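Student: pasting the sequence and the predicted coordinates here, then a few questions.
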Amino acid sequence: MTIITTERAGDVLVVISNNPPVNALGHAVRDGLAKAIDAAAADPAIKAVVIRCEGRTFFAGADITEFGKPMKDPQLPELLERIEALDKPVVAAIHGTALGGGLETALACHYRVAVPSAKLGLPEVKLGILPGAGGTQRLPRVVGAEAALEMIVGGAPIGAKKAAEVGLVDRLAAEDNLAAEAIAFAREVADKRPLPRTSERKAVAEPGVFEAFRAKNAKKMKGFEAPEACIEAIQAAIDLPFREGLEVERRLIAKLIVSDQSKAQRHIFFAERAAAKVDGLPADTPLIPVKSVGVIGAGTMGGGIAMNFLSIGVPVTILEAEQAALDRGVGVIAKNYANNVKSGRMTEAQVEKAMALLKPTLSYDDLAQADLVIEAVFENMDVKKEVFARLDKAAKPGAILATNTSYLDVDEIASVTARPEYVLGMHFFSPANVMKLLEVVRGAKTSDSVLATAMALAKQIRKIAVVAGVCHGFIGNRMLKPRQDQAGQLILEGAKPSDVDRVFLDFGFPMGPFQLADLAGLDIGWHRDPTRRETVREALCAEGRLGQKSGGGFYDYDEKRQRTPSPVAERIIAEFAAAKGIPQRQISDEEIRERCLYTMVNEGAKILEEGKAQRASDIDVVWVYGYGWPVYRGGPMLWADQIGLKTVVDGLKRQADRLGPDFSLSPLLVAKAEKGETFN
């Protein structure tokens, strides 16, 4: 198949790319475009050129298979200069998405025509880099500094209508008539001179726009290197001639592309795609049609799970044991949807459509026709087994039965049913209607079709799914436990909660473990007996310190819920430690890091040893999307690779006496460290 073809529409040369699935700008595409532009230049009968794409999208970016390899000529910057230098108007006809190099190509064209449903963007910042083919120099010259900052530093695409408002798109075409309207537009501008070359325009910036943008986005940009580099490149577009601005762009991207941050962000980009592939699962595994879903439990988790399906048009029957709990759950779903309308994420009509698909019930009989039933009840094995025994009788043959357990043995839950091959774990993260991660837990008897269906469904409800094996806590919570245990032990040995949290915040986590505990509420699972004080949490609860909601937990809180270190909490912790005979001492940040983070890497290595995760990068995906691990550190296993596995092993050996009697080093971690290997 020839990827780039041309056809004549009278005096207009139409250049067509057909490089499925996303018309990526690989070498064959670049070479074909260059030859077509040269042919247009050499033919006096050609008055204008239209560049368009077959399939579902305009050029959606670089060819990711070329990442990290030497690029063949013509490289994209050189190609774009040839397009822009042509002395005949070139029109980009945009549908689908024009992203990254795709939008840079459109910017090098003299005009842009797009259908209203098209999206245009420069998302390179999400890979820890910046647009490297003139995007940081051309876009501000077309739309101004303010809009360019939003698009390049924010990285989110904009719709074609918005693009037309800011001057990025010259004309909107009918959805079903793009090719013809682009050709007509090319004829219209064929004789207009001078040609509107983006490199020749003056980029404009309102006074103070850069300072205002930095201030507004400081929290979002904290810790990331690429956003500041993007700002510097856009500033160069304002301050310098085009050629000098390009030099700044190239210098900045050359530095970013070899940085640990960009390697980490690109690692997550590929890891997310790899996670969708299940080892040993044939590509042609038949899927089970899921046209209706049941959810057992209308609490925060059950309601959030239901919303995922309602929002894509799948009817949901939600079951509770009591009417009051059912009404409360439906009310929370309605409130969440109302907030979506308020924030502009959904329209009133979309919410009405979703809510109309919700059927609340108190009877298991109403789950009889569901193709998939997800249990989201209290995290207790006896309760879950009772639910599954009833569900097994109520659900139709062939229905998938899923548990949303965070820790418990999926095989034990499946054992009370007559269909263990139809049982698996679907561990959503709270709030389930927002968080992107889904741990899909494959039981010993889970069938291939059931697993494949769960993975396909995850994509439909816009989740990033990772397959986990059955073990206590699966991937994420299993690794969370040693971290939490060590954090709790450290404050008994003399570290302040604020010291531990600061190390996490400096590392790039959105919250430290004690901030998080206060936010969730220290009384979750508390037995309510103030005389029983077996843990620090119980001691704090006994003193009425339940977290943010009570004005005090590990921290003190003001009326705006701003935290300050608490002398009261520190006294309670010191008294508890004294009662246990634990002496207090000064603890370094390095010790906090080694005991909290290195132990996580060690547990991750054990998960790999036992085959409970398919690959190290799956563990990284779980931690980035489920637990707030900073994406610019690439997940715990990639981070360990970057700092060196020997560093991790040496740190764990240094702390071994303090890590408790249950701690043991992972043989896989030790072996890889000794051989100088990495996990990824």
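Tutor: Yep, that arrived.
Student: CA only for contacts and neighbour counts going forward, please
Tutor: Noted.
Student: ranges for the helices of the stretch 1-150 of the chain?
Tutor: Listed in chain order, the helices found in the stretch 1-150 of the chain under DSSP state H, counting those that start in this stretch are 27-42, 76-85, 101-108, 135-143, 145-154.
Student: mind putting the ones you listed in TSV, mean neighbour count and distance to Leu669 included?
Tutor: Compiled in TSV, the helices of the stretch 1-150 of the chain are given as follows (neighbours: other Cα atoms under 10 Å; distance: least, Cα to Cα, whole Å):
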stretch	mean neighbour count	distance to Leu669
helix 27-42	19	40
helix 76-85	20	42
helix 101-108	27	40
helix 135-143	27	42
helix 145-154	22	37
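Student: just checking, Asp371 touches Ile400?
Tutor: Yes: the pair Asp371 and Ile400 qualifies as a contact (Cα atoms under 8 Å) at a distance of 6.3 Å.
Student: neighbour count: these two, which is higher?
Tutor: Set side by side, Asp371 and Ile400 give different neighbour counts by other Cα atoms under 10 Å, the larger being at Ile400 (27 against 20).
Student: which residue packs closest to the more buried one, ignoring adjacent ones?
Tutor: Distance criterion Cα to Cα, 6 or more residues apart in numbering; nearest residue to Ile400, sequence neighbours excluded, is Leu372 at 4.6 Å.
Student: near that neighbour, how many other residues are there?
Tutor: Neighbour count for Leu372, taken as other Cα under 10 Å: 27.
Student: might you report the residue contacts of it?
Tutor: For Leu372, the residues meeting the contact criterion (Cα atoms under 8 Å, 6 or more residues apart in numbering) are Val290, Ser292, Val293, Gly294, Ala399, Ile400, Leu401, Ala402.
Student: can you tell me how far it is from Ala45?
Tutor: Using Cα to Cα, to the nearest Å, one gets 62 Å for the distance from Leu372 to Ala45.
Student: give me the contact list for stretch 522-529.
Tutor: Defining contact as Cα under 8 Å, 6+ apart, one finds that stretch 522-529 is touched by Arg537, Glu538, Leu540, Cys541, Ala542, Arg545, Leu546, Gly547, Gly553.
Student: ok but Leu401 is inside a helix, no?
Tutor: No: with DSSP: H, G, I helix; E, B strand; the rest coil as the criterion, Leu401 is located in strand rather than a helix.
Student: also this one, for the comparison:
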Amino acid sequence: MNIAIERSGAIAIVQVDNPPVNALSREVRSGLIAAVQTLDADPSVQAVLLTCAGRTFIAGADVNEFGKPPQAPHLPEVIAAIEQAAKPWAAAIHGSALGGGLEVALACRFRVALANAQLGVPEVNLGLVPGAGGCVRLPRLVGARKAAEMVVKGSPIKAPAALDVGLVDAVFENDLQQNALTWLSAVVEQPLPAPVLQRSVAGAALSSEEWEQVAKALLPRDKRLQAPAMALECVKRACEAPVAEAQAFERETFLSLRGSAQARALRHVFFAERGATRPPEIKGVDTKEIQLAGVVGGGTMGAGIAMALRDAGINVVLMERDAESLQRGLDRISTTYQSSVKRGRISAETAEARIAGVRGVTDYTGLAEVDLVIEAVFEDLQVKRDVFAQLSAVCRLDAILATNTSYLDPAAIAHGVVAPERFIGLHFFSPAQIMKLLEIVPTAQTSMQTLATSFALAAKLRKIPVRAGICDGFIGNRILRVLRAQAERVLLAGATPSQVDAAMRAYGMPMGPFEAQDLGGLDIAAFQRKAAKERGEEVFAPVAEQLCEMGRLGQKTNGGWYDYEPGERKAIESAVVADVIAKVSADVAKQAWTEQDIIDCLVLPMVNEAALILQEGIAQRSADVDLVEIHGYGFPRWRGGLLQDAVERGVGEVVERLRHFAAVGMTPEPCQKLLAVAETGTF
């Protein structure tokens, strides 16, 4: 049974037990309505305490019902039954009360919680708004501003903060059920407050000007996101319109958004992220505990990896080649943590503890007892091989050896490693302590335990892990290389860098490809192209090669694809770059470029390359590609990722557009995988 009823004197205890997160399945919804009817008919019941078994209160809707036709009873019916019950209900919250879970709690006359519980309405993160009265009830407890913040931002708040704003009535440090029963026994002897929906909006009303200020403060810059603005409008209606009208508007908005492309895209990302740390191929495989980790290399990447490990509570041994380099690495870590303290992100005590958990060494013997060591040195095959030869000699045979290479072949790096089954590629993205993506790259000899442990480590680091096969650039950088090449092809055919960048920003990217190169430095891609040429591969970057030869490496040299005033980041159209483009493209036919043509000429070849990556088995699933693009390269989340966006558009149309551009030499022909998907409609 999902719903159980017990008694404690005159108080009935209704317990929801629907593992793992007590989601609001159809059975739970039906059971709650039945409980209301049963207890209302029992004259010996004075009040009802709603509790949940397991590790959390009701954490929201049942994700297994997402995308399926809704089944009665619907959540608004459940909430109406609880709110209109003859006996007052109180919600006892532990863990998380999110989305529909909080809406159920709002239907109760009272709410109490453990101090570490969190409450929120995160529907906006799925392209939705609360659909069962959350927007209407919240302002009646916490006021217009706080309700707007909770609904539009979708971020949960802790129980003590919820108590401060009036969302809960009491907070307990422990023994939730007994404390809640004692508290409820006392309050039901006093005059009962009105049901939440019958109360006035808490606090002062907001003027039109104040609502505009709230909108400016809360709404995202990207106005193409639909849910945040609609969520704010729902809260505004709840504060200004009659209750029935506000409820109807909220429900209508919820239903209209539920079937939208953005909601489908965000649901796709939600499920992909949910399963990222537990791919089916490692199910049931034992993992090793990582308590002490080594990092070889104290540069920007190595220091970032060390901080990512420390943020997860893993002690670190940082190794550098000499005392001076080691001190720079330790100082880099310390400075970054102190900066976080100044910005209010962590406390001084937390920073001190994390810094203290990093020990520096200049000899490989200092890594003899680590459970895992991650190499983060210069991208040179022989240099990396030398590192692992040393590590093989000193590390325990059960210690995992990982390379952070972004382009080199991990199997080639592992050549000569003792016990190669413990070797793996862990490609962090910079800054490693912030960026969420982690590409996990096993070799043919990597054991399943090493692979599974790497995914477990990613979960501990709160990263989004994606398994990648071995090829130049793995998944993300291989697709990035296509983007950069296509951007240059469009330049040679008549577009300008600013046109290309503006088009990609319009598509939803945080910055265009040329702006991004100037920010990171053109020399990074130049080094990668050099390595590719040495492997006998063809590269296409005629303009970028010229700019590098001229010493135009981006913002750090006051000139790259754009010009920059010293110390400034504002991009200025460059006559020098225009002249280089003109000379390189003298024999290339020019055309007038529309924004959509630029987008298609850059994005659709990326889709084709991603399809090739799937065709070759470099990526296991299309969702993995989408996670790489979102978490590693700033692809707009609301599009659902590169391949989800192609599916939403229609892969048949993608194929036709590629053929159109391929006919004039601007893009490759669609690959076999893409042609097959055009027939089925899904990757």
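Tutor: Sure thing, it's come through. If you're wondering where the values come from, they're calculated on a predicted model, not measured in any experiment.
Student: looking at this, Val373 of structure 1 is in a helix?
Tutor: No: under the criterion used here (three-state DSSP), Val373 of structure 1 is strand, not part of a helix.
Student: name the SS class of the residue lying closest to it once chain neighbours are set aside, please.
Tutor: Here the nearest residue to Val373 of structure 1 in space, its sequence neighbours aside, is Gly294; by Cα to Cα, 6+ apart that works out to 4.3 Å. Taking three-state DSSP as the rule, one finds Gly294 of structure 1 in the strand state.
Student: give me every residue that touches Gly294 of structure 1.
Tutor: Contacts of Gly294 of structure 1 were listed using Cα under 8 Å, 6+ apart, and they are Val316, Thr317, Ile318, Leu319, Leu367, Ala370, Asp371, Leu372, Val373, Ile374.
Student: including distance to Ile592 of structure 1, could those residues go into JSON lines?
Tutor: Listed next are those as JSON lines, based on distance: Cα to Cα, whole Å:
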{"residue": "Val316", "distance to Ile592 of structure 1": "45"}
{"residue": "Thr317", "distance to Ile592 of structure 1": "46"}
{"residue": "Ile318", "distance to Ile592 of structure 1": "44"}
{"residue": "Leu319", "distance to Ile592 of structure 1": "44"}
{"residue": "Leu367", "distance to Ile592 of structure 1": "49"}
{"residue": "Ala370", "distance to Ile592 of structure 1": "48"}
{"residue": "Asp371", "distance to Ile592 of structure 1": "47"}
{"residue": "Leu372", "distance to Ile592 of structure 1": "44"}
{"residue": "Val373", "distance to Ile592 of structure 1": "42"}
{"residue": "Ile374", "distance to Ile592 of structure 1": "39"}
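Student: just flag the most distant two among these.
Tutor: Within those, Leu319 and Asp371 form the most distant pair, 15.1 Å apart (Cα to Cα).
Student: closest to Glu677 of structure 1 among the contacts of stretch 522-529 of structure 1?
Tutor: Comparing these against Glu677 of structure 1 with Cα to Cα places Arg537 closest, at 40.4 Å.
Student: contact partners for the closest one?
Tutor: Residues near Arg537 of structure 1 by Cα under 8 Å, 6+ apart: Leu522, Asp523.
Student: follow-up on the earlier one: could you measure from the residue nearest to Ile400 of structure 1 over to Phe59 of structure 1?
Tutor: Here Leu372 of structure 1 is placed at a distance of 38 Å from Phe59 of structure 1 (Cα to Cα).
Student: repeat for Lys436 of structure 1
Tutor: Computed as Cα to Cα, the Lys436 of structure 1 to Phe59 of structure 1 distance reads 27 Å.
Student: higher neighbour count, the two?
Tutor: Neighbours of Lys436 of structure 1 and Phe59, each counted by other Cα under 10 Å, are more numerous for Phe59; the result is 32 against 20.
Student: burial count for the nearest residue to Arg8 of structure 1 once chain neighbours are set aside?
Tutor: Among residues not flanking Arg8 of structure 1 along the chain, Val14 sits closest, at 6.1 Å (Cα to Cα, 6+ apart). Applying other Cα under 10 Å, we find 23 residues neighbouring Val14 of structure 1.
Student: with Val22 of structure 1 instead?
Tutor: Neighbour count of Val22 of structure 1, defined by other Cα under 10 Å: 21.
Student: quick one: the helices in the stretch 551-680 of structure 1?
Tutor: Taking DSSP H, counting those that start in this stretch as the criterion, the stretch 551-680 of structure 1 carries its helices at 567-579, 589-593, 599-609, 616-626, 636-643, 645-655, 667-675.
Student: Ala133 of structure 1 matches what in structure 2?
Tutor: When the two structures are superposed using TM-score structural alignment, Ala133 of structure 1 falls opposite Ala132 in structure 2.
Student: how near is the closest residue to its match other than its chain neighbours to Gly154 of structure 2?
Tutor: With Cα to Cα, 6+ apart as the measure, Pro76 is the residue that lies nearest to Ala132 of structure 2, at 4.8 Å, once sequence neighbours are left out. Between Pro76 of structure 2 and Gly154 of structure 2 the computed distance is 20 Å (Cα to Cα).
Student: go on, Phe249 of structure 2?
Tutor: Applying Cα to Cα, one obtains 19 Å for the distance of Phe249 of structure 2 from Gly154 of structure 2.
Student: Gln15 of structure 2 too?
Tutor: When Cα to Cα is applied, the distance between Gln15 of structure 2 and Gly154 of structure 2 equals 27 Å.
Student: and these two? which has more neighbours close in?
Tutor: Gly154 (22 against 19).
Student: can you tell me the closest non-neighbouring residue to the more buried one?
Tutor: Beyond its immediate neighbours in the sequence, the residue positioned closest to Gly154 of structure 2 (Cα to Cα, 6+ apart) is Pro122, lying 3.9 Å away.
Student: can you get me a residue count around that neighbour?
Tutor: The local packing of Pro122 of structure 2 (other Cα under 10 Å) involves 22 other residues.
Student: what does it align to in structure 1?
Tutor: Aligned by TM-score structural alignment, Pro122 of structure 2 pairs with Pro123 of structure 1.
Student: from Arg442 of structure 1, how far out is its match?
Tutor: Using Cα to Cα, which is the criterion applied here, Pro123 of structure 1 is 34 Å from Arg442 of structure 1.
Student: and Val22 of structure 1, by the same measure?
Tutor: If you measure Val22 of structure 1 against Arg442 of structure 1 using Cα to Cα, the figure is 32 Å.
Student: Ala577 of structure 1 now?
Tutor: As for Ala577 of structure 1, its distance to Arg442 of structure 1 is 41 Å (criterion: Cα to Cα).
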